[in-house]
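1. 3D model of this:
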Amino acid sequence: MSNTHADRSQGELNLEIEDMGLESPEVIQTSLAAAMTLGLKGGIFYRNAKLTCLNLLLTYQGGCQGRCGYCGLEQKRSEKTKGTTFIRVAWPTYSFDLILERTKHYQNSLKRICLSMITHKSAMEDSLKLIARLHREVNLPISVLCAPTLIHKTEDLQKLKDAGADQLGVSIDAATPEIFQKYRGKGVRGPHQWEHYWEILRKGVDVFGSGKVSVHLIVGLGESEQEMVTAFQQVHELGAVVHLFSFYPEPGSAMAEETAPSLGQYRRMQLARYLIMNDISSAQTMGFNSSGQVCNFGIVVEAFVASGQPFRTSGCPGRDGETACNRPYGNERPGITLANYPFVPNLQDVEKIRGELYAGLMEGVG
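-> From the prediction side, this is the model:
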């Protein structure tokens, strides 16, 4: 059971903000898991998982100016579904003062705060204000998931760091320029540009330092496994870290009718990411079949599979060096099959993972 039943008398009050024309920085969205952890929503986490990073999302009446085909914030969604979910789960809106008050109260159960920008003209200025206030009033490290389309100068990144962020996130999402263009750029008449995102990634590493910048990549947007592994290697060689997500068809989005990647595909990408990020193997030493699937990882992988570590949620660390942003059930509904494990997989989990790892290969393992 999580700590979500604490302060139940307050938690049962309707503290969620309805649509009253309020915007950030006065109000902020937070994930359902975070609202539960802060005692603002009731419930318990499956298998006693604990959320250890407070995820916050800027919100505006005009919404996000991006038009990403897979995103829950995409502008063209129907009024019934727009803004109700983002990366699968609900993101209720609260006053920022309330979130700050609750964060101070529950900060001993948290390891990090992550503030996510959206593509909106006010997002950069508001992020600086909120990061500075969080840094001043809460004793937790802060990540900022930036909106690269709003950032044009190295000085902008330096301002985010000076305000109090110690980690920068860049959501490139797509493994190839063609897929990026299709779902984030001209293909959806969106404002985002592949080259600019990678430029901000490189500048981010210069400002925040090696290992202090993360890149979000989404498995299942149409890329081959070899293309995704190549992207892992490119990110690693720049001094950044990959945080991996499994595509989820958001209701109301342009990709609502698409299917999520197979579990075998996602398991192979999790393992490949782990091996590359930890300098255990590389894209150059891995083997791929004619379908672009990983058929060997360049080394014997059983010890890594047995540890379960490659299959845990990848996210920014806390001060203890362990993953803080563990996003329980952000990729799938709680149940028997988990894409990202928000805890260390047990022996039964590992046995299940072994059976999933090579499922769906068009050709045998080499």
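
2. can we go C-alpha only for contacts and neighbour counts from here?
-> Will do.

3. So residue 244 lies in a strand, does it not?
-> Yes: looking at residue 244 with DSSP: H, G, I helix; E, B strand; the rest coil, it is inside a strand.

4. Could you list every helix and strand that the strand or helix carrying residue 196 packs against?
-> If you go by DSSP states H and E, residue 196 is part of helix 194-208. Of the remaining helices and strands, those touching helix 194-208 by 3 or more CA pairs under 8 Å, 6 or more residues apart in numbering; DSSP states H and E are helix 154-163, strand 167-173, helix 177-184, strand 213-219.

5. can you give me how far that helix is from the chain middle?
-> On the basis of CA atoms, centre = their mean, to the nearest Å, helix 194-208 sits 18 Å off its chain's mean C-alpha point.

6. same thing with stretch 121-140?
-> That offset, for stretch 121-140, works out to 19 Å (CA atoms, centre = their mean).

7. What lies in contact with it?
-> Residues from elsewhere that reach stretch 121-140 (CA atoms under 8 Å, 6 or more residues apart in numbering): 24-25, 58, 100, 103-104, 107, 110-113, 115, 117, 141-142, 150, 159-160, 163-165.

8. Of these, which belong to strands?
-> The strands, defined by DSSP state E, take in 112, 113, 115, 142 from the contacts of stretch 121-140.

9. this one next, for a side-by-side:
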Amino acid sequence: MADLFIDNERVSGRLEPAVLHCPRQAYITVSGACIFRCRYCPVPGIPGRRKEVEEIVRMVESVADRIDAIAITSGVASSIEEEEKYVLDVVAALLPFGLPIGVSIYPGPKTPARLHALGVAEVKFNIEAATPALFCEMCPGLSWEAVWEALRQSVVLFGRGRVFSNVIVGLGETDADLDRVIEDLAGIGVIPILRPLTPAASLADRPRPAGDRLLRLYEVHERVLRQAGLDPGRALTMCSACTGCDLVPGRDA
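-> Predicted coordinates for the structure are as follows:
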């Protein structure tokens, strides 16, 4: 148990231990390096490595009695196609654990179908920025429309509410831009995840979004998801099931 004091108000709760990166999940990064250079991301400047499939299996084995789900994410070590193939091998090796698996990677044209055929429960393909112009500026060499197409395919395969997408708050967008993209994602059955900018890489001098802005966006986020019949509180894997980094409608009051 733990007590948190905010403006002299005492809030009692329980500290949830992280298992592998987050509570009740093995959330594992496969390739800790990336050939792309998104302006907000520090990964390309870090000498990251790729975990072996057997290593990942051992990691999950070590916490199997303390998790309800497995989540897999990855950079792009050499190419989008090669990364997809490697992650598919990882997923195949994790299926015997009998736990729901969520996957978040940069998608190729057939990525949603291949993940679905393996039995993946949920996917997260990130549009990252609230507008195509910002995406082009922030993620050179990647395709805004390719991610949207992967999201549309995924809703058909995995179902409404089982597909997610990060949207970073603080890249230079307006609140109207964010309201619009929240509605656009929810409108096709995708749950947006609003991710406040962590100043890093070439955006290290940018401020983190103010708390009052995030709370206003949360109200819009909650309302749009409710009207669309989407509930992040039902997520089985990944960010919406964790809530460690972001405000999540359906889980956070």
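
10. where does the TM-score land?
-> The TM-score (TM-score structural alignment, normalised by the length of the second structure) is 0.80; 234 aligned residues with a CA RMSD of 3.3 Å.

11. Redo the helices and strands packed on helix 194-208 of the first structure as JSON lines? Include mean neighbour count.
-> Converted to JSON lines, these look like this (neighbours: other CA atoms under 10 Å):
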{"stretch": "helix 154-163", "mean neighbour count": "18"}
{"stretch": "strand 167-173", "mean neighbour count": "23"}
{"stretch": "helix 177-184", "mean neighbour count": "19"}
{"stretch": "strand 213-219", "mean neighbour count": "24"}
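
12. Residue 347 of the first structure is nearest to which of the ones you listed?
-> Residue 347 of the first structure sits nearest to strand 213-219 of all those, at 25.6 Å, using CA to CA.

13. Where in the second structure does the closest one fall?
-> Taken onto the second structure by TM-score structural alignment, strand 213-219 of the first structure occupies residues 163-169 there.

14. still on that earlier bit, mean distance of the helix holding residue 196 of the first structure to its aligned residues in the second structure, please.
-> With mean CA distance after the TM-score superposition for the first structure, helix 194-208 of the first structure departs from the second structure by a mean of 1.6 Å once superposed.

15. what sits against residue 202 of the first structure?
-> Residue 202 of the first structure makes contact with residue 238, according to CA under 8 Å, 6+ apart.

16. where along the stretch 251-366 of the first structure do the helices fall?
-> 263-277, 302-307, 347-357 (DSSP state H, counting those that start in this stretch).

17. give me the stretch of the second structure that the longest one matches.
-> Yep, that's helix 263-277 of the first structure we're talking about. Helix 263-277 of the first structure covers residues 211-225 of the second structure once aligned (TM-score structural alignment).

18. Quick check: buried residues in the matching stretch?
-> 214, 217, 218, 220, 221, 222, 224, 225 (16 or more other CA atoms under 10 Å).

19. swap in stretch 92-101 of the first structure?
-> Quick answer for stretch 92-101 of the first structure (16+ other CA under 10 Å): 92, 93, 94, 95, 96, 99, 100.

20. What is the nearest of those to residue 64 of the first structure?
-> Nearest to residue 64 of the first structure among the buried residues of stretch 92-101 of the first structure, counting by CA to CA, is residue 93 at 15.3 Å.

21. after superposition, how close is the match of helix 263-277 of the first structure to the first structure?
-> Looks like 1.2 Å for stretch 211-225 of the second structure (mean CA distance after the TM-score superposition for the first structure).

22. now the alignment partner in the second structure of residue 318 of the first structure: how far from residue 29 of the second structure?
-> In the second structure, the residue paired with residue 318 of the first structure is residue 236, using TM-score structural alignment. Remark: distance between residue 236 of the second structure and residue 29 of the second structure (CA to CA, to the nearest Å) = 18 Å.

23. Good, we can wrap up now.
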